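J.: Build me a structure from this.
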Amino acid sequence: MPLEYRFAQKLPGAQYASVKRGGWEINGDDLVKILEALANPHRLRIIALLKDRRIHVSRLAREAKISRPLLYMHLKKLETAGLVTSKLELAEDGKAMNYYELAPFTILLNPESIAEAVKTLTIQKAGSTTAGKSTGDKRGDN
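T.: Below you'll find the predicted structure:
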């Protein structure tokens, strides 16, 4: 299911109460992932380059003016947040071609939607959760 978020200027009389993904309310952890993904100028530039088109990864690296390894790091963060998708295709010569495109999304963010998302947060600090289980921290301090 494609992601759907809303980002809008505050409109007079508008009531916004939740952050949604394809009609489903997203949780606080998902919101953190999305905001972290958007909090980088390279990733914002990548999103702008992918607007209205899909691009082969090599061309995207050239247009973004960053190395492919760095581009892959940023694309992984955007893909984890559900903002971009990739598709591996075979060229006529049998060469694998990796294309990226934006997942459809709109973001609506306001104090009410943030307050609702915070109620579902499980991440308290990098690598830990409220249940005391690690979310990727392998240092053994669970």
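J.: Going by C-alpha atoms from here, please, whenever you check contacts or count neighbours.
T.: OK.
J.: doesn't residue 83 make contact with residue 5?
T.: No: applying Cα atoms under 8 Å, one finds residue 5 not in contact with residue 83, separated by 9.8 Å.
J.: Mind listing the shared neighbours of the two?
T.: residue 105 (Cα atoms under 8 Å, 6 or more residues apart in numbering).
J.: Identify all contacting residues around stretch 38-51.
T.: Residues outside stretch 38-51 that contact it (Cα under 8 Å, 6+ apart) are 37, 60, 63, 64, 74, 75, 78, 100, 101, 102.
J.: Now the second one, please; I'll put the structures next to each other:
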Amino acid sequence: MTLGGLMETSHSGDELARILATLANPHRMRVIAALAHGRNYVSALARELGISRPLLQLHLAKLEAAGLVTAAFELSHDGKAMKYYDTVPFAVTLTPQSIALAARTLTTEEGQS
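T.: The predicted structure is shown next:
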């Protein structure tokens, strides 16, 4: 199924929980919103969002671990390595039915389904 040109896939319960927990943080929502306009490097993104680079890098790491952003190093014109971040196209549709399907695949703390 497509949603606004994005391929929508069903998520396992653990994936859905990880995505929702990651996006539950207002800073991370702002990072996704800023990157929706196009990729950016850490320093410029930190200035745009008005947060420190260490705090931004913490949030970017969590977004990357959830599969919502990607990172790539590029050399600037003066040879400095710069880490650029971009969003990964994603769509999550929440309905009682989609949550019920995902809930069937949740693992317990012991790793059992």
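J.: hmm, back to that, name the nearest of the contacts of stretch 38-51 of structure 1 relative to residue 130 of structure 1.
T.: residue 37 (22.4 Å; Cα to Cα).
J.: The aligned residue in structure 2 for the closest one: neighbour count?
T.: Under the alignment (TM-score structural alignment), residue 37 of structure 1 pairs with residue 22 of structure 2. Neighbour count for residue 22 of structure 2, taken as other Cα atoms under 10 Å: 20.
J.: Identify the farthest-apart pair in the contacts of stretch 38-51 of structure 1.
T.: The widest separation within the contacts of stretch 38-51 of structure 1 (Cα to Cα) is 19.5 Å, between 37 and 63.
J.: can you pull out the strands in structure 2?
T.: With DSSP state E as the criterion, structure 2 has strands at 2-3, 6-7, 40-41, 69-75, 81-87.
J.: any residues touching the third one, and which ones?
T.: By that I understand strand 40-41 of structure 2. Taking Cα under 8 Å, 6+ apart as the rule, strand 40-41 of structure 2 contacts 82, 83, 84, 85, 86.
J.: Skipping adjacent residues, who's closest to the second one in space?
T.: In other words, residue 83 of structure 2. Distance criterion Cα to Cα, 6 or more residues apart in numbering; nearest residue to residue 83 of structure 2, sequence neighbours excluded, is residue 73 at 4.4 Å.
J.: what does the third one give?
T.: The shortest distance from residue 84 of structure 2 to any residue that is not its chain neighbour, by Cα to Cα, 6+ apart, is 4.1 Å, and that residue is residue 41.
J.: Same check on the last one?
T.: Using Cα to Cα, 6+ apart and skipping the chain neighbours, the partner closest in space to residue 86 of structure 2 is residue 39 (4.4 Å).
J.: how about that neighbour, what's its match in structure 1?
T.: Residue 39 of structure 2 maps onto residue 54 in structure 1, by TM-score structural alignment.
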